[in-house]
Structure formats: C-alpha cells, structure tokens
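1. no sequence on hand, only this structure:
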C-alpha cells in the first residue's frame, strides 16, 4: 500500500510538471504569434513560365521521340538566332509589356480589400503605360463600406492610366459588380451571374421574446436618428421609414457610381436588384465580352509577360486553432447589436 501511495504521488507530480510545461510553451507561442500577427508578404510569380512548363510537359507526353527531337533542334536553332540579335531581341521584349494578374474572392465583410490594396500598390510601383492588370473577380457582394473601398482600389489603377480588365468566371453581383464596373473592359463566362444592383439591410428583433420572458431592455441615445432600428428594443414606424430612406440613399449612390463608370447603360432597367447570366448581361451592356479568364491569359501570353501578384498574411496561433472564426462571429453580433448593417446584395 505504501508503494502504491508513493507511486500515485509520483504520477501526480509528473502530470503537474507536464501541464506546467505545456502552459508555459502555450504562453510563449501566444506571445510569438501576437508579435507576428499582421505581418504579410508579397508573392510575384511568372505565370508565363508556368504556362511554358505546362506546354513543354504536354509536348513531352504527346509527341513521338522523333517529333520531340525535331522540335528541340528547332528550339536550339531559334535560341542561337536570338543570341546573335540579342540587342534587337531585348528591345522587342521591352516593348512587349506585362500583364499583372490579381485574384479577388470577396466575402460578406470584404476584408480581402486589405490584401487588394497591397497588391495594387505593388503593381503601381512598377507598372508602365504598356502594361495591363487583370483582376479575376468572384463575389456575391457584402457590406457597403468594404466594397466601396475595394472599388476605389481598382480605380487607382485606372487613374494611373494602366488598362484594367476584370474577368468574372462565376459571379460578380451587387458589391462585386460595383467593383467590376470600374474596369476598362469586362469579361464574363456565359453563365456567370452579373448585376444585382441593389441594397439590402436586415436584422432580427427579439423584443417580443424578451417581453415574454419579463426581460427589460433599455437604450439611450442623443440625436433623433442615432438609432433607427434595434435588435432588442421595440421598433416604430418613424424608425422604419428613416431606415428605408437611408437604404434608398445608398441605392442612389450605387446607381450613380455604375452610371458614371458605364454611361451607356440604361440604369433604370438594370438597377432593379435583379441579376443576369453572362449572355444576357452582354445584351444589357453590363459586360463587354463573353470569355473566360483562362482563355484571356492564354491569348495574352503570346504578346505579354504575365505575372501573378498576391499578398498573403501569416496566420497567427488563434487562426490556426480555429479561434478566429468564433471571434469574428462574436464581433459581428456586437456590430449588429449596435447599429444594424447595410449591404450590397
């Protein structure tokens, strides 16, 4: 019995030490992750090189040994010719221009704009007048201020006299279309969803549930319309009317923005909140061409050097452990509680 007692005591001490070490390590990792949080890096890769590698791989698999040998011989001959006329080749390469490719996949809160602004800034630091920017955009819309800022980031490219092309392979609706209409040229796949030029705001009201549970809710404001609708208080017609008035105002600003970017549009016809597929969107003037981003890039590769530009943020420990999602949800609830949300949908 004495042996078992001592053995149990030893096990308890060992477990305590292990837990203490794990807690200490967790604290150190937490501090390090906080220090690294917010640090990102820019990635620029040659898409032209990747396409050339894919082409070479396909040739290697599909051509016979004799055909491949003949092709390699022709390539060596071509390289020798280019070396002889190197200066001339360098001049033509300089005139070739570059195509910078950005991917934007927008969420409801449009937090991706933080990456977009870094990518646009990087491109504008090196871009020349003969260069172009292609944005592969996918978004069903979201909060007004987020997508408004995202559209302004794309406007920076146009203001710098760099041609801006936006390609929509799946969806660019509402706030997504607000970004899209900024482009000099808009491409979309045949069945991509385009449009939805409208505004929506919605929030639940728990006032009846609180009353049923004998729970009182107090809210104090200064200013007649500091709060129009509330989640927990009792809403009135005056607040509802003011809320609708604010939505209409945002919708008018949205329509004016689209009309300014694409003056040939019949804005009354397309700004009803409806969406259309690519084929119909072309007929209405919402886009300029039926095409996919893949085909546009393949065609551009014949005349331009193509580079992808991506800004990535290092994930901290909370994100890796899946805690960021719960924190974001909590902050979203707090925002809804405080003032409600307007969004492009």
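-> Yep, it's here. Since the structure is predicted, the reported quantities are computational estimates derived from the model, not experimental observations. Residues are numbered from 1 along each chain as shown.

2. make it CA atoms for all contacts and neighbour counts henceforth
-> Fine.

3. gap between the closest residue in space to residue 345 that isn't next to it in sequence and residue 59?
-> Leaving aside its sequence neighbours, residue 345 sits nearest to residue 174 (CA to CA, 6 or more residues apart in numbering; 5.0 Å). To residue 59, residue 174 is 43 Å away according to CA to CA, to the nearest Å.

4. same check on residue 211?
-> For residue 211, the distance to residue 59 (CA to CA) stands at 73 Å.

5. quick one, which of residue 174 and residue 59 is more surrounded?
-> residue 174 (30 against 14; other CA atoms under 10 Å).

6. isn't that one right next to residue 195, touching?
-> Yes: between residue 174 and residue 195 there is a contact under CA atoms under 8 Å: 6.0 Å.

7. now the common contact residues for the two.
-> Common contacts of residue 174 and residue 195 (CA atoms under 8 Å, 6 or more residues apart in numbering): residue 273.

8. which ones are touching residue 198?
-> Contacts for residue 198 (CA under 8 Å, 6+ apart) come out as 174, 251, 254, 271-274, 344-345.

9. which of the residues you listed fall in helices?
-> Within those, residues falling in helices by DSSP state H are 251, 254.

10. ok, the contacts of residue 198 vs residue 30, which is closest?
-> Of all the contacts of residue 198, residue 344 has the smallest distance to residue 30: 37.0 Å, by CA to CA.

11. just checking, that closest one touches residue 200?
-> Yes: with contact defined as CA under 8 Å, residue 344 counts as touching residue 200 (6.2 Å).

12. those two: which is more packed in?
-> Neighbour count, other CA under 10 Å: between residue 344 and residue 200, residue 344 has more, with 29 against 19.

13. which outside residues touch stretch 291-310?
-> Counting by CA under 8 Å, 6+ apart, 42-48, 96-103, 115, 119, 123, 136, 167-169, 187-190 sit against stretch 291-310.

14. show the buried residues in these.
-> Buried members of these, scored by 16 or more other CA atoms under 10 Å, are 47-48, 97-103, 115, 119, 123, 136, 167-169, 187-190.

15. another one to put next to it:
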C-alpha cells in the first residue's frame, strides 16, 4: 500500500510539473501570437477619418430651430428649404451648378518632439491627391514648440501645401510659440484667437553638469572625441569657456536660421523687432503683423460653411494594440518628466 501511495504522490507531482510546463509554453505562445496580432492591427488598422462639418452644423441648427420656432415659422422654413432644393436640382439639370470650393481641416497638437508630424504628413499626402485649385486647407495648430529638427520637419510638411499652390490658413486658438510659430508662419493666412500666445522666436538649450559633484566624490569621468567640436558641453565632464563659446555660437546660428525661415514666409514682418524670444497675445500679434486676423477656428469654419463651401475635417487614425499604447504612454510620460526637469537635454530647442 505504501508503494502505491508513493507512486500516486510522485505521479501527481509529475502531472503538476507537466501541467505547469504546458501552461507556461501556452502562455508564451499566446503572448507571441498577441504581439504578431497587434503588429498586424497596427499595420492594417490605419484609416482616414473624414467628417462633413456642414452636416454637423445643419443638425445643430435643426435641433435648435425645432425648439425655438413656433409651428408656423417651422412650416415657412421648411417651405423655403423646399424651394431652395428645387432650384438646386433645376440648376444641376441645366448643367449650371457650380461646385463650391472645399475647405479641408487638419489638426496638429504638438509636443516637445512634434510626434504628431507622422499623422500630419499622411493627412497632407491624402489631401494633396484630391485638392483642387479653388480649395483651401486649414490647420488648427496648438504647440509650444520643441526640438528644432522635429519642428523643422513639421513646418516642411506645411510647406508642401504652399509649394503645391494650395491656399493654406493656420488657425491658433491657444498657443503657437517657438517651433509652433515656425509652423504657423508657413500659412498664407494666420488667424489667432484674441488671447492666444504667439511668437517666442528664439532658441534655448539647457544642460546640467555634475563635474564638481563627481570630483568631490573622487569619481573620474573620461570622454574621448575626434574633432575639435564633437562635444562642446557635457553632463559629467569639466566644461571650458571655449566649449561654452562654441555652444553659444551654435545657438546663434540656429536662431539665425529660424529668423530667416520666418522672414521668408512673412516678408512684411520686422523680424528683428519680434525675434527676441518674446511672445504676444493674438490681438497684440496682429499689430506686429505676426498674424493676419483675430478670430477663432470655429468662426473660420462657420463662415466657410455659410458661404456654401463644403468643410471637411481630415484625420489619420492609427489603431494600436495594448502593448504599443502602453509603450507610447510611457514614452510620453518620461518625455514630460524630462522636459519639466530639463535633465539630460542637450538638443537645441526653439523657444
């Protein structure tokens, strides 16, 4: 009986171990398959989302009119709409109907890395394939600026529209500063809300230095480079006046490029007057010719719809899986922490 009992115990332990191994392998396979499934969803799940703003505005108006108008007023309005539709169909039958120009509305909400540029470039590519000479593109822009090369690319995407002969309007409801204004200035027309923040045409770079702390703790740090100016300032090494001077020279060069870029698209602007790193509110920016009009993006779209133009919002939507979303959220969180603390940031920033 003891032998039978020992056999049963050992057999039970063997089954438990085997089950554990099988479960572990199954979980590993499921995890790998989920990664492939998410990758396939990310590759195949991109879609272009288009909203006809006129329809949304019409539904809003109908809802209000249904409540505010009395029965006779609603009847008169319905009769008037019926006559308008009849005239429109008649014009179409006679071939006299003129297709209204369209307005395509794209959004850009920028962070320090201008990471939304990937979505922006795809949306612009899509619009460029269908835009007609009489159409217009409006960018709703919000950005405090960030890395020079990132916002240089974002501005270049808007320049694609201008270079293709497309009318480009940039609307700023809250903020277009530094690299954000680098993008905004590409617009043929810049519209800013009265209290939006505009300008900050300047360049900033900051870097902590732990050399004295390391020296006090008797910790050596070595940095080897080839080239006199491969590294001008470092985080752990001892910085020199020569290195600081070269670093400031690079900042001035970048600022000069920034000023030249703005002056190219806004030739009437007194660039030396506004390229001091200062910022202004929308109504003040109008006086300085940083913007062309004080209004909001909502008013611009509403005016276009009232003119009989078709207004469409265009946005590229990327379907991402759980792993990708978690990774992206972690990256953005770390980016915000480093941006707020200024740690380990040597890259030049507009702003």
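-> Now that the structure is in, tell me what you want to look at. Given the structure is predicted, the values throughout are model-derived calculations rather than measurements.

16. quick one on the thing from earlier: now do the same for the residue nearest to residue 345 of the first structure: its match in the second structure.
-> Under the alignment by TM-score structural alignment, residue 174 of the first structure pairs with residue 178 in the second structure.

17. check contacts around its match.
-> 144-146, 199-203, 277, 350-351.

18. go on, residue 135 of the first structure?
-> When contacts are counted by CA under 8 Å, 6+ apart, residue 135 of the first structure touches 101-104, 164-167.

19. surely it is within a strand?
-> Yes: assigned with DSSP: H, G, I helix; E, B strand; the rest coil, residue 135 of the first structure falls within a strand.

20. quick check: it vs residue 99 of the first structure, distance?
-> Separation of residue 135 of the first structure from residue 99 of the first structure (CA to CA): 10 Å.

21. same deal with residue 24 of the first structure?
-> Applying CA to CA to residue 24 of the first structure and residue 99 of the first structure gives a distance of 49 Å.

22. what does residue 67 of the first structure give?
-> Taking CA to CA, one finds residue 67 of the first structure at 32 Å from residue 99 of the first structure.

23. and for residue 329 of the first structure?
-> If you measure residue 329 of the first structure against residue 99 of the first structure using CA to CA, the figure is 38 Å.

24. give me the number of residues near residue 216 of the second structure?
-> Other residues close to residue 216 of the second structure by other CA under 10 Å number 8.

25. no no, residue 302 of the first structure
-> 11.

26. secondary structure class for it?
-> Three-state call for residue 302 of the first structure (three-state DSSP): coil.

27. what lines up with it in the second structure?
-> So, by TM-score structural alignment, residue 302 of the first structure is matched to residue 306.

28. list the buried residues in the longest helix belonging to the first structure.
-> Secondary structure of the first structure read by DSSP H shows that its longest helix is helix 2-36. Buried residues in helix 2-36 of the first structure, counted by 16+ other CA under 10 Å: residue 33.

29. give the contact list for the closest residue to residue 243 of the second structure other than its chain neighbours.
-> Spatially, and ignoring its direct neighbours in sequence, residue 243 of the second structure is nearest to residue 232 (4.4 Å; CA to CA, 6+ apart). Counting by CA under 8 Å, 6+ apart, residue 232 of the second structure touches 239, 242-244, 246-247.

30. of those, select the buried ones using a ChimeraX command.
-> Of the contacts of residue 232 of the second structure, the buried ones go into a single ChimeraX selection, burial set by 16+ other CA under 10 Å:
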select :243,246,247
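
31. and the equivalent of residue 241 of the first structure over in the second structure, how many neighbours?
-> Alignment note: residue 241 of the first structure maps to residue 245 in the second structure; criterion TM-score structural alignment. The tally of other residues near residue 245 of the second structure (other CA under 10 Å) stands at 13.

32. and what of residue 63 of the first structure?
-> Residue 63 of the first structure has 12 neighbours, counted by other CA under 10 Å.

33. map it across to the second structure for me.
-> When the second structure is aligned by TM-score structural alignment, residue 63 of the first structure is paired with residue 69.

34. ok, its match - contacts?
-> Residue 69 of the second structure makes contact with no residue under the criterion CA under 8 Å, 6+ apart.

35. gap between it and residue 81 of the second structure?
-> From residue 69 of the second structure over to residue 81 of the second structure the distance is 15 Å, taken as CA to CA.

36. same question, residue 330 of the second structure
-> For residue 330 of the second structure, the distance to residue 81 of the second structure (CA to CA) stands at 53 Å.

37. can you map out the helices along the first structure?
-> For the first structure, applying DSSP H gives helices covering 2-36, 47-62, 65-84, 86-96, 113-126, 144-159, 175-180, 207-212, 237-261, 267-270, 278-284, 293-300, 317-320, 323-339.

38. right, I'll call it a day here.
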